[in-house]
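# Please find the sequence and the predicted model below.
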Amino acid sequence: MDPYPYLRLLSTGRSLNCNLLTRKISKYIHKDISSKAIRRVFLDFFVKDHEHTFVRSSPVVPFCDPTVPFVNAGMNQFKSIFLGTQSPHFTRVSNSQKCIRVGGKHNDLNIVGQDGYHHTFFEMLGNWSFGDYFKEDACKMAWKLLTQVYKIPPSRLYVTYFGGDEKMRLKSDMETFDIWRTIGVKENRILPFTAKDNFWEMGITGPCGPCTEIHFDHLGTVSRSNFVNKNLHDLTEIWNLVFIQYNRLPDGSIISLPKKHVDTGLGLERLCCALQGKSSTYDTDLFDYLINAIEKNCSSIPKYAGKFGENDWNNVDTSYRVLADHLRMLTVCLADGIIPEQNQKLRRIIRKCFLLSETVFGKEKGLVKELSNYVVENLGDTYPEMEKNAYQVHQILDYEEEIYNSIRLAAKKDWQKLASSEKNLPNIDHLDITPSFIKAFRELNALKPLEIDGDLAHRLYDTHGFDSEGIEQLAQVLNIKFSPSTFTEKMEEIKLKSKSGRQISMNPIVNDLANNLEKTDDFEKYAYNTNYEFSEIEAKVLQIIEKDNLVNKIKNGTSCSLLLDKTNLYCEAGGQEADRGKIKFQNSVFNIELVKNINGLIFHKGFFKGDSLEVGSTGTVSIDRDFRLGNMRNHTSAHLLNAAIKQIKTATCQKSSKVTHQYVNLDVSVFGPKLNFEDIVKVEEIISKVINDKLEVRVSTTDSQGLYSFDQITLIPGEVYPENEIRVIEIADGSEFVSREPCCGTHVHNTADLEDFCVVSLKSLGRSTTSLHGVSGDRAKLARKNAEELAEDIEVFKKSVAEHLDTPDMLEMGILSLKKRLNFDINESSILPYVYKTQTLKELNNIGKQIKDKGNDDLKNFICMEMQDALKSNIEKTNSNTKYLVHYLRSSMMLESVPLHAATAMCSEMPVIIIAYSDDMVKARCCVPKDLQSDDFNAENWLKETVAPIFKSRTTPQKLQDGVFVSNMKPQKVHVQDWHHLLAESIESAKKYINEKI
């Protein structure tokens, strides 16, 4: 019975009840077989038929390996097993690993799209044996899968093996040669090659071994043995079987390993090309759905024609390939939680897609996000995290596109300004123009170098952040020479210098101790019961360091550091501050103020009280319980806060955290709308429920293999976790809330032990990042108690407002005093919940506005009353018996803003000048009815010729309002000591003027 019926089914494209189910598969190529079927057949072959354990793909950025920026091979997650630092969880493993190659030794970024088989993202099918089977079984299984299951004719396959190396003193791997010959491969298709092609090494030292490669001939017409490993696109390696059997020592010698391993990698893209009969991977179904999606969403440009090189004269087909390739890569990265602002390679690729979308495909916005859906749909069933995190992918793409568009718009404006002053500047709309590009352009344009050598290239990299591709674009725009190899050589030179000069700066004494003493045993720092009773331990003083010197004895009142053989105190790590405590000796005590870990040695810095203390003394070490408990509560709170924010905002990233016994500080980036008041209300509701639900805080220990197996785990991008002894802190309610993080800090046993939690401050740290401070336990209770007391005081104040409206200054002082209580330092006892503080500030502002409005209404009434009195007693007549009024508005002294129009409106039938004085500023308004206007007398002249010059001010242009011509004098500062005599002079001048003119 056929164990892979769906392979045949998918190759025919028909249903199971089809009569063609028994039809033989094509002798040569399964042109209609899908990539999903190919992947599934591979995994089933090893998992179901050959007892391998399926291990899901690790994220594309390694958790525990700082040596590579991306996972670039299937073996990355098993590196510790090969190095011998971990024991394998399973002896036979198989998977499909997501891989990315955009830098370092395997850098395919700059040639993507130019040919039919280079990619930034690809899938590596693999099977591994960790001390189980070896060469013979590996070769037999691989040959069987290719020739009997996938039905590839042996006439299309060639195998290579290690032909020996004199320098390494290794003979030819004739064992592998004999295995292939026994299997049935013809001798003229079993080809020896040098170490360059057929010897695998992890690094300069460490595990290594010969490998055998299987190559596929796309033509398959005549024997082409002579063309294997000649970089032909139609004769390519598809599977590499590595036999890890040696260990290279630091002196360069090679010895056998006690256990032998198998590590194989079969490229899915190349295998699909072989089975689907395609010459380019972009023609397989791994890409054609995406190219079709681009065509569907961009109907205004020509359809993809599969042209390369000179045939693709307008680079449209190349752009299709680049966009399709990069879309797969960026979608996978974002779904795996990689943050562009912390991975500039990823950010450049995303921006390159935005640029192509705009300049080639005519879409200014939204295309990349839309096309990411197709990638998720195609790969989501294989890699479930892609479907799960699709919304996160969308949020980050929206955020990145908004930033990119604003940067590009600003850069375009700068370029246009530059173009207006520089002649013959090229049109560079097709390039990724940023402010950095323009700065670099100006710098090079001023220098006018004949070429960009390695030193200048590094300067552009170091100053403006340019990689080789960006420098090449600059060189093209300026029409100067640049060889990328010179840049690469310079970067390697700088790296070597950096490595040779990178020494840990350490006190020589401490350095000597670190080389000669065992690491301090601090396992007891995690030992405490559910009542948070911290056991005391007996410890021996190994060394005493006073003023950077080793001493054998100290006296009373000495500040120094003690090195013990063991400790139960926590030293600063994972953002959590170090413990405090003390060491009791027979007749003395050492108060510990700081605990510091230097290369595994833990030093206790503090102050000694007693007769004397000698090296070798034994004392009892105890922890400051309240201090530690405060740290534990706040550290658990940090995890809850991070998880709650992620629950409501989805696309978030912890930037940093600080945990003290007083508070927790969490800086978090949110890709989308920033955290606001309503969000904090929701976050506190979530955390309050978690506390009330009394959830267990589970702690487990795993290694890097186990860490990869966790689902929904929160990691800090860029953080490198240890390979072994990784503590995972987990809090989950069984439904929506999950907090799961690797963490070396100390935590409470149950969320109920937090007692309470609240956010006390929220501060923006730029476009995406927000800094939050929170408190738990007694500090949270204190914040709420402070809020209750302040609320009571505000209620008392509100009741007194109505009684004191006649003294607005006193009320304003009261509001100011209450507002001052909203300002506090995070360590002070006057802390308040952020939610309450925000609501209270709004309430106090409203009360202040009401008082001001009420006061203004009352003062306006004063103006009305004053004007009524003035109209009764201060109206004067000219020689022609024309009534007029020139008046200083005394009530203006009490107003912040004086409404002069309200005063003049009360005497609209006569000429009037009203003068006001408030806060050392004088202003005036003049109105003259239309029927009294003449060339000799009008509102503007009256004010301009009399009042304005006395106060050294000027008038505004004359205008008509409701049949009355109006002129205003601009406010002018007048010192109070000059006010009275200037006022008298202005009034007298105004009266004299109107009497002369009318």
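Perfect, thanks for sending it. All values reported here derive from a predicted model rather than from experimental measurement.
# switch to C-alpha atoms for all contacts and neighbour counts from now on
Fine.
# just checking, what packs against the strand or helix carrying His981?
Element membership for His981 (DSSP states H and E) is helix 976-997. Packing contacts for helix 976-997, counted by 3 or more C-alpha pairs under 8 Å, 6 or more residues apart in numbering; DSSP states H and E, involve strand 883-889, helix 939-945, helix 947-950.
# change it to 6 Å
Helices and strands touching helix 976-997, by 3 or more C-alpha pairs under 6 Å, 6 or more residues apart in numbering; DSSP states H and E: there are none.
# Please spell out which residues along it are buried.
Under the neighbour-count criterion of 16 or more other C-alpha atoms under 10 Å, helix 976-997 has 979, 983, 986-987, 989-991, 993-994 buried.
# Comparison target, given below:
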Amino acid sequence: MVMDSGSIRRKFLEFFEKKGHTIVPSAPLVLKNDPTLLFTNSGMVQFKDYFLGNATPKSTRIADTQKCLRVSGKHNDLEEVGIDTYHHTMFEMLGNWSFGDYFKKEAIAWAWELLTEEYKLPKDRLYVTVFEGDAKENLPFDQDAYNFWKEHIAEDRILRGNKKDNFWEMGEMGPCGPCSEIHVDLRSEEEVKKIPGKDVVNMSHPQVIEIWNNVFMEFNRKADGSLEKLPAQHVDTGMGFERLCMAIQKKTSNYDTDVFTPLLDFIGQAAGIKYKAEEKTDIAMRVIADHVRAVSFAIADGQLPSNTGAGYVIRRILRRAVRYGFTFLNFKEPFIYKLVPVLGNQLRDVFPELESQKDYVGKVIFEEEASFLRTLEKGLKRMEGLSSISGEQAFELYDTYGFPLDLTSLIARERGFTVDEEGFKVEMEKQKSRSKAAAAKETGDWVLIGEDVKSEFIGYDFLESEIKIIKYRKVKQKNKEQFQLVFDRTPFYAESGGQVGDTGYIESANEKIYILDTKKENELIVHSADKLPENLTSSFNAIVDKHKRQLSMDNHSATHLLHAALRSVLGKHVEQKGSLVNDKVLRFDFSHFAAMTPAEIQKVEDIVNVKIREDIHLDEKRNVPIDQAKALGAMALFGEKYGDFVRVITFDPKFSVELCGGTHVKSTGNIGLFKIVSESSVAAGVRRIEAITAENAEQFVRTEIALLDEVRALLKNPKDLVASLKSLSEEKHALEKKIEAFNQEKANQLKDELARKALKSNGYSLILEKVSVPSADALKNVAYALRNQFDDLLLILAADVDSKPQVAVMIGEKLASTNAYHAGNMVKELAKEIDGGGGGQPFFATAGGKNLNGLDAVIEKARKLIQ
């Protein structure tokens, strides 16, 4: 009986659990504290600090299945996805890890045991590769790995691989080491007889694929490119789950496994097309089936589609899927969102975050699809009438309308014209150069001062502390040089959970260094300073900006109260989707599908202020086991990675209990006053509240009262301010109607006067005059009224419109049918006399300008044009 994908995953985890490994959950796809990566792109990302020695793992042996996303940077597979049958954007990485415990011998033996004895993969179809060494970096051939493999597999199946294939690096910097890949040959017996598998390994053959990579972490790649030995040796393995399923289920494509068939079946039924009917529709179906996984899990983990950073990557993936559906499957209405429940149900046991948020995720995708489908229509209209597309136009379609180049090229081919693809690449490079220049950042290596100990955060209890600098590095961005410092202990809160980092200073007897910001980098707390201390080994006193911290705490605690109040007023579907907390404002994004009414906003604000006046004391519990915290009712947010022990912040156990690492007031009364200043939409299904507290709220109220007093004074201090304003508004409206009637009467008089001046000549009625009108609408109305009166009209008006020059050209219906005159062309020529420009339809066009004195020249030029 063929093993299904769920059983394959379970067997992997159970196998390594029996080998003494602790099974841990997947980290979110979206990274929050690692500036070097947008997404989790491999299984080792969540363990990076263990390899570097910055943190201690809870177990020296760990196994998991990790959600990964590879669409940008070094590991970019996007363009292959859907075209071939084994690359994916989001994929699962099965991994087993050793942190200073076992090394090559055990990793190799267990990999062989699992694949051949548990999964029953045929031994004669497996090949392995080992690192051949690299002379440039003085790296030797991996003799140990070779020898250990000889205990399990014939030597002619152990192949040597170069640095590109057999030396694994996560990025430009970070942990790395030689690796040993395992490949499986899934070809038919006939094909195997013709060409041996060893001649096809690493040759991009769709049936001879790498399924498992055993990385032996020994080095750290530094900023200058050099390698240094890690404090201990580690094992980092990654097995592509989708490829493994293909091998075990004896399929020729990842998409033929039960990982993808439920999605493909749903797509095919909706499109009325069978999978494997035609190559172009097969590709489209594969693209959609793959991309909906990446987009859905990214949104569930907290990353909304947007125009920048990680959000732009998600938007691009989704638009690629929409484009394939629109072009090849005739999906003219949103469709991809319908796949979210299918996917959520399929993976509910291993990744429950999607199933629990499927309505929200589906809504976000629906709105994104609908928006891009409208943009597609606009882009297609933009292409109408073109006989070729320049590089600049292709880039405009990409940049403004979101058209990938291949979509533009496809449409161009269908219409029988060409696209300047080289010109497009030039424009794209210009944009990339601008972006790189703006974001270019040079980060140096850490320089160690004394012993490299783990930095301790003491800022919950202290705002001042004696500290020592344990390491520093130089950072250069936009030609500005700064330094990043790590202390042995720190009272400075590092930006996290939406709360901004602390500022302040450190001082010794001889100098003072200002701390400009504090951030987390994985497990490190990094302090930014504009200069280095002269004596790095001195003891310093670290002092946090107390006033800024207090105001930030006011806003952070108010955010917790706001969250609880929103759930009370709007419903339990409300969940935090993002936040910003600083000393000036709090911004809270939450899931909700409609704009809040004024009454709802007022009710939420009232609840928060009641809780402030109740002066509820903070109940802070540290190092609470995660299961115990959830039992207390603490809200755990999807997209956040929680440890085994967490911090629980409670303001009334019946009102607000949350997991939070931020800083908070000792009691709610410290907040003083809470005031909502705006409620708006951020994205589909996500609303945003901005609010202020404490002295900022007080200042806001003072300013509003002062404004109200000023309005009262202007209105001569009426008893009923609202009635007075209403009366004033009604009076203004009545006057506007009188002015409108007066202007219309003047326009009618002008129309009659111009009609009397019409000259019959050469088969048309010519009206060529300089006029004065109160508005552009009045000018337009006069022109249309005269067109209704003269079907052979040729009207050119040089108009003074409230001291601004305008030109209008109108051609009657009968005269327009002769194509003797084109209003748009004429007005463009005449507009030059008033230093302006304009255009319009062949029968009516207008232009505005800057030179009022040029109206007489317009009349003279018009006479010449007519003649």
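Yep, it's here. Quick caveat: nothing in here was measured; it's all calculated off a predicted structure.
# if we can go back for a sec, what's the most distant pair in the buried residues of helix 976-997 of structure 1?
With distances taken as C-alpha to C-alpha, the most widely separated pair in the buried residues of helix 976-997 of structure 1 is Trp979 and Ile994, at 22.9 Å.
# quick one: contacts for the spatially closest residue to Pro175 of structure 2 that is not a sequence neighbour?
On the basis of C-alpha to C-alpha, 6 or more residues apart in numbering, the spatially nearest residue to Pro175 of structure 2 that is not a chain neighbour turns out to be Asn220, at 4.3 Å. By C-alpha atoms under 6 Å, 6 or more residues apart in numbering, the contact set of Asn220 of structure 2 is 174-176, 227-228, 230.
# ok, 10 Å please
Asn220 of structure 2 makes contact with 51-52, 169, 173-177, 226-231 under the criterion C-alpha atoms under 10 Å, 6 or more residues apart in numbering.
# cool, and Gly837 of structure 2?
With contacts defined as C-alpha under 10 Å, 6+ apart, Gly837 of structure 2 is in contact with 806-807, 827-831, 846-850.
# do the same with Phe148 of structure 2
Listed by C-alpha under 10 Å, 6+ apart, the contact partners of Phe148 of structure 2 are 104-109.
# check which helix or strand covers it.
Here Phe148 of structure 2 sits within helix 143-150, counting by DSSP H and E.
# which strands and helices sit next to the helix or strand just after that helix?
Once helix 143-150 of structure 2 ends, the next helix or strand along the chain (criterion: DSSP H and E) is strand 158-161. With contacts defined as 3 or more C-alpha pairs under 10 Å, 6 or more residues apart in numbering; DSSP states H and E, the secondary structure elements packing on strand 158-161 of structure 2 are strand 126-131, helix 143-150, strand 174-185.
# repeat that for 7 Å
Helices and strands touching strand 158-161 of structure 2, as assessed by 3 or more C-alpha pairs under 7 Å, 6 or more residues apart in numbering; DSSP states H and E, comprise strand 126-131.
# Identify the residue range in structure 1 corresponding to the strand it packs on.
The counterpart of strand 126-131 of structure 2 in structure 1, using TM-score structural alignment, spans residues 157-162.
# mind checking how far that stretch is from the chain centre?
Centre-to-centre, stretch 157-162 of structure 1 and its host chain are 45 Å apart (C-alpha atoms, centre = their mean, to the nearest Å).
# By how much does that stretch deviate from structure 2 on average?
On superposition with structure 2, the mean distance recorded for stretch 157-162 of structure 1 (mean C-alpha distance after the TM-score superposition for structure 1) is 1.6 Å.
# Mind listing what's buried along that stretch?
Residues 157-162 are the ones in stretch 157-162 of structure 1 that count as buried (16+ other C-alpha under 10 Å).
# Show me the strands in the stretch 751-900 of structure 1, by range?
Applying DSSP state E, counting those that start in this stretch to the stretch 751-900 of structure 1 gives strands spanning 757-764, 769-776, 876-877, 883-889.
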